[in-house]
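# how would this look folded up:
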Amino acid sequence: MKKIFCLILSISIFSSAFAQTKNAPNTYSAEVARPKLVVGLVVDQMRWDYLYRYYNRYTQGGFKRLINDGFSVENTFIPYTPTYTACGHTCIYTGSVPAVHGIIGNDWYDPETKKNVYCTEDSTVSTVGSTPSSEGNMSTRNMLTTTITDELRLATNFRAKVIGISLKDRGSILPAGHAANAAYWYQASSGNWITSTYYMKEVPAWIADYNKLKLANRFYAKNWETLYPINTYVNSTADEKAYEGKQSTFPHQLTQNIDKNFDAIRSTPYGNTLTLDLAKRAIASEHLGQDNITDFLAVSCSSTDHVGHLYGPNSIEIEDTYLRLDKDLEAFFNYLDEKVGKANYMVFLTADHGAAHVPGFMQENRLPAGTVNDRDIANKLNTYLNDKFKLNNVVLKSQNNQIIFDHGKTDKASISFDIIKAASVEYLKRLDGFQNAVDMAKISQSTLQEIQKKMITNGYNARRSGDIYYVLQPNWFNGGNTGTSHGTWNPYDAHIPLVFMGWGIKRGTTNRMHYMTDIAPTLAALLHIQTPNGTVGEPISEITNK
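As a prediction, the model looks like this:
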C-alpha cells in the first residue's frame, strides 16, 4: 500500500512540474534586451570645451540633441600619456591603457626588433579596393587585447556585424577590433575607400560603386567658404594669422585638387561629411540594425584633427569645421531615426584626445607656451653624453616624450646604464620648456605629481616603451612654428567629451570624475556582455543604474 501511495505521489509531482514547464515562457528563445545598433562616434582632436564654446551656434539636431536628449559625462579624462590618436581609439574600445593593450603611440621604436613600428602596420596583408600600396597593409596585429566590438561578436556567436569607418586607418581598424566583419579607410593616393586582406579578398559592390563617384572632386569644386558670414565668427581669432598653417585665409581654394590631390580633402570639413555619408551607406547596404542581433558601427571623424593641427583651436577654420560637423551629425541622427528607429539604437560620442592652444596665439595674448623638437632633443643629449662619458650617439631618438637608447651601445659602455640615465635625466631638466624627466624604471621613486606618475605608468609598456620620459611645461609640445599638437598629460589634451544617447540612456549629466577607460565597461554593462580582456575601467554607474 505504501509503495502504491509513493508511486501516485511521484506521478502527481511530475505532472505538476510538467504542466508548469509547459505553461512557462520559453526562456531559451527570449532575447537579452539590447539595442539593434550601437554607433560609436569618435571626433578626432575634439577638446571637451567645444561642446559649449560653439553651443549657441549649433543646430537643435546635432551636438545640442546629444547634450539635451542624452547623458553627458562632463569630467571624462584620459588616464595615460602620451595622448595620441591610436592610443585614444584603442583605449575607448578596449577599456584599457597602453601598458596593457600595447598601442603606445601612433608609431614607436620597437627595442626588440630594432625597427620603427606604425600602430596598425601588417606586412602579411595587402590592399583591397584599390591599387596595392602600403596604405592597405594594415590590421589589428599590434593590438594585444580584445575590444568591446570583439566581445559583442563573441557574445552573439559572431552573428553581430561590426564595421569600422574612418579616413584614418587607425581610426577604423583599432575600434572595429580583431574579429570585425570589415574596416574601411581612405586611400589618399587614389581617393578610394579601402580595406585589407585581413578582412576580405575584395570590397563589396557598394564600396566599389561608391569609389567610382570620386566624391572628393565634388567638394573640391565648391571650394571652402565659411558656412555663415565671416564676421559672425566671434569665438575665433582674425582670419589671417602668421601662426596658422598654409593658406590660412578664407575662402580656401580647392578646385586645383580635382583629380590630382585626393589627400587634401582630409584638411577640410568635407572629410567628415564623406565619412558620415559612407557610414549611412554601410547601414543601408549591410542592413545594420535590421534584426534582433545587435550590430556595431564604429565611426571616427578625422578631419577635425587635420584642420586642428593646421590652424589651431582658436581659428575660424576650426569653428567652421565644428559648425559643419554639427549639421552632418544632425543629418546622420535623422537618418538613424528613419532607418533603424529612434528607440532602437544607442550612440555615444567622444574624442581620442584634445589639443593645445597654438603657442603663437598664447604668446600674442601674454600667456606662456612654446615648442621643442625631437631631433634637437636627441642631438643635444647625444652631444652632452659624448662630452661627459665619451659615448657616441648612444641616444637613438626622442619620440612620444620618451628617450630611447641604443642598448647595444649602453651594454658595452664602461659605465652602468643607471648612471647614463641619471645624467640624462638631470640634463633634460635644464632644457628650455622641460618641467621634469624620469627614469621609467624608477618612476615610483620620482618627485612627479601623482597624476603624472599614474598617467606615465599607464602609458608605459615594458616591451615597447623608451627608457626616459620627459614632461614639458604647460602648453609646450613637440612641433613647429605654426599650428598645434597634442600628446601631453595636461587637461587641454586629456579632458574629452563623452555623451551617450538613445536606447537605454536617460537624460542627464554628471560632474563626477570618470575616465576614457570607463567607456567600454559601460557599454558592456548596457549590452550585458563581457568586458574586453584587458579592461581596467569601471562602468559609469550614473548611466548603468536605472
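# make it CA atoms for all contacts and neighbour counts henceforth
Will do.
# Quick check: which element contains residue 501?
Residue 501 is located in strand 498-502, with elements delineated by DSSP states H and E.
# ok, the residue nearest to residue 304 when sequence neighbours are not counted to residue 170 distance?
In space, not counting the residues next to it along the chain, residue 304 is nearest to residue 44; the distance is 5.8 Å by Cα to Cα, 6 or more residues apart in numbering. In this structure, residue 44 lies at 11 Å from residue 170, with Cα to Cα, to the nearest Å as the measure.
# the more surrounded of these two?
The residue with the greater number of neighbours, taking residue 44 and residue 170 and applying other Cα atoms under 10 Å, is residue 170; the counts read 28 against 25.
# Enumerate every residue touching that one.
Contacts here follow Cα atoms under 8 Å, 6 or more residues apart in numbering; on that basis residue 170 touches 85, 86, 89, 119, 120.
# If we use 6 Å, what do you get?
Under the criterion of Cα atoms under 6 Å, 6 or more residues apart in numbering, the contact partners of residue 170 comprise residue 86.
# One more sequence to fold, the one below, so I can look at both together:
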Amino acid sequence: MVDQMRYDYLYRYYDKYTEGGFKRLMNEGFNCKNNHYHYASTITGPGHAAVYTGSVPAVNGIIGNEWYDPLANRSVYVAEDTTVRAVGTDAAAVEGKRSPVNMHTTTITDQLKIASEFRSKVIGIAVKDRGGILPAGHSADAAYWFDAKSGNWITSTYYMNDLPQWVKDFNALKMPDKLMAQKWETLLPIEQYTESEADNQEYENVMSGEKLPVFPHTVANYGAIPASPYGNTITKEITLAALKNEKMGQGKETDFLCVSFSTPDYVGHATGTHSIEIEDIYLRLDRDIAEVLSKLDATLGKGNYLVFLTADHGVTDIAGFLKKHKIPSGTIELGKEVSYLNGEIAAKFGEGKWIKAQDNYQLYLDHELMAKKNVSMNQVYELVKDKMLILGSSVYQVVNLHDISSATIPPFYKPLIENIYNPKRSGDIMLLFEPAWYSGYKKGTTHGTMWQSDRHVPLVWYGWKIPQGETVQQTYIADIAATLAALLNVLEPNGCVGSPIKDIFSKK
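Sure thing, here's the model as predicted:
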C-alpha cells in the first residue's frame, strides 16, 4: 500500500518511471483502472482496515484515525492500546502502546493464519504504526513501525516481549542518522520535473527547520525522516531485511508481508499534488518497489509470489493551486465553525457545550444536556443545517447520521455515508463540504471526503495466478480481500462486503 496515492499518479509520472517498478506491475499485471473507496471517510486508518478486512467502517469499527469516545470523554486513537508496552524503545513511550484491538473484524491475514492452523507467517511494516498494525491483523506474528524519538523500528508487547535479533541488528545500523547527513536533492535535474509546478509556491508548507519549501531540503531530525524520501528508503530496507531473516515465502505455507509506504502522505499534505517534492517522492518510490520486486524474483522466483498495489486514500488538490487556475475550491477552519455552531445552539436552547467534540467532519453532541433541556436530535440537526447552509459555497449538505435514509443527497452518495456510520463510535451530525473544499489552512492539503479525488485509487495485481490485462469495470477496495480469499482458497474476513474481481479469474 502507498499512503495517499491518487489514481492519476500512475500515469502522470509514467514516462519517468523505470521498467522494473510501477511500469512492471501495470504492464505485466492486471490493472483495475476504475477502483474506488466505498465509503466517505477516506483516511489512513479506515483505508488500511478496509483493504484487509474487506469491510466498511460501519462494521469493522475503524471510522477514523481518531474518534470521540463519549464514555471516556476523550479522543481515542485508532491503534491505541493502554494494556501493552513499547518494545524497542522506552517501554513507557506512548508510541509503543499500540495494537489492533480497536478493529472489530478479522482481516484476510487473520483468515490465512486460521486456514493454516497459524503456521503461515504474517508481518506488517510501515513508518506509521496504524499502517503496519491494521493490515497485519489480530493474529499477526509481528508489526513494526518507526519511532521518531529513538530512530528505531519498534513494536509492542501485543506481539512480543523483545525484538528479534535481526531487528536489533537493523536498528544498530543507525540508518536514519546516515540518511539525515544527506540533503534531499531531486533525483533528476530539477528542470525535468515538467509534470509539476515550479518550486516554491506560496501554498506549500516547509519542512522542519527550513524557511522555504525549496530544494535542496535538509532532514533536520528523526521526526523529519517520514516527510522525506528517506522514510520510504528505511521502509524498503526493513522490508528486505524481513524477507531475508524471516524467510518469508520459503516454507510450506503461504506467508503474508504487509508493507505500507507512508512518506507520500507526509509530503503530499505539506506540498500538494503538483509539487516537485511529490513527483520526486514517486520517482524514488518507483525505484524502491523495483528493488523489492527484484529481490522477490531472486529469492522466490518470478511467478511464485503475489503482489497487489493500492492506496489507503487519495488527496485533494491544494485550494490555492485550484483557485489560481479558476477552479472552485477553498478551505474551512472547522474549529471556528464548531464554536460558532455551539454559540447558535446555546442561544436557542440554553447555555452549555452542546457540541462535545468534532472529528472526521462529524459532530458529537452532549446527549445528557439535550435530555436535561428536553431538546431532540432533530431540533439540533435542523438548527445546524440552517446555519451551515447559509455559509455559501463551502457547505454542500448536513446529514443527520441517525437518519441517513432521509438525507437529501443523490442516491449514489448515500451508501458512502451509510458505510461509515458505526453506532458506537460515530458522531451525530456530519458536515459535507463541496468538492475541492476541505478543513484546513492556506498551506498544504488533505483528504477525507467522499469526492473522487479522495476515493479513486490504484489497484494493480501482479504475479502468482494473475493474468496480464486491465479492466474499467467498477471495483471497490472491499474487493481486494474477497479476491485474495478466492485466490488462496480461504474464507473471506468475517465482515467482508466485497466480491472477487471476476475479470481476474475469467482472463486466466
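# so what number do they get for TM-score?
The TM-score (TM-score structural alignment, normalised by the length of the second structure) is 0.97; 500 aligned residues with a Cα RMSD of 1.0 Å.
# still on that earlier bit, in the strand holding residue 501 of the first structure, what counts as buried?
Within strand 498-502 of the first structure, the residues scored as buried using 16 or more other Cα atoms under 10 Å are 498, 499, 500, 501, 502.
# so what corresponds to the third one in the second structure?
Using TM-score structural alignment as the criterion, the counterpart of residue 500 of the first structure in the second structure is residue 461.
# quick one, what contacts that match?
Taking Cα under 6 Å, 6+ apart as the test, what residue 461 of the second structure contacts is 29, 30, 307, 308.
# Give me the aligned partner of the second one over in the first structure.
The pairwise alignment with the first structure assigns residue 30 of the second structure to residue 71, based on TM-score structural alignment.
# quick one: the strands in the stretch 201-350 of the second structure?
256-260, 306-310, 330-332 (DSSP state E, counting those that start in this stretch).
# Over in the first structure, find the residue span the second one aligns onto.
Under TM-score structural alignment, the match for strand 306-310 of the second structure in the first structure covers residues 346-350.
# centre of the chain versus that stretch, how much separation?
The gap between the average C-alpha position of stretch 346-350 of the first structure and the chain average comes to 13 Å, counting by Cα atoms, centre = their mean, to the nearest Å.
# And for stretch 203-218 of the first structure?
A distance of 25 Å separates the C-alpha centroid of stretch 203-218 of the first structure from that of its chain, computed with Cα atoms, centre = their mean.
# For the stretch 51-200 of the first structure, just list every one of the strands.
Listed in chain order (using DSSP E, counting those that start in this stretch), the strands of the stretch 51-200 of the first structure are 71-77, 107-110, 115-118, 127-128, 162-166, 182-187, 192-196.
# Next, work out how far apart residue 49 of the first structure and residue 300 of the first structure are.
In this structure, residue 49 of the first structure lies at 19 Å from residue 300 of the first structure, with Cα to Cα as the measure.
# Out of the contacts of residue 461 of the second structure, who's the most crowded?
Counting neighbours by other Cα under 10 Å, the one among the contacts of residue 461 of the second structure with the most is residue 30, which has 23 neighbours.
# you'd agree that one is up against residue 469?
Yes. With contact taken as Cα atoms under 6 Å, residue 30 of the second structure and residue 469 are classed as touching, separated by 4.7 Å.
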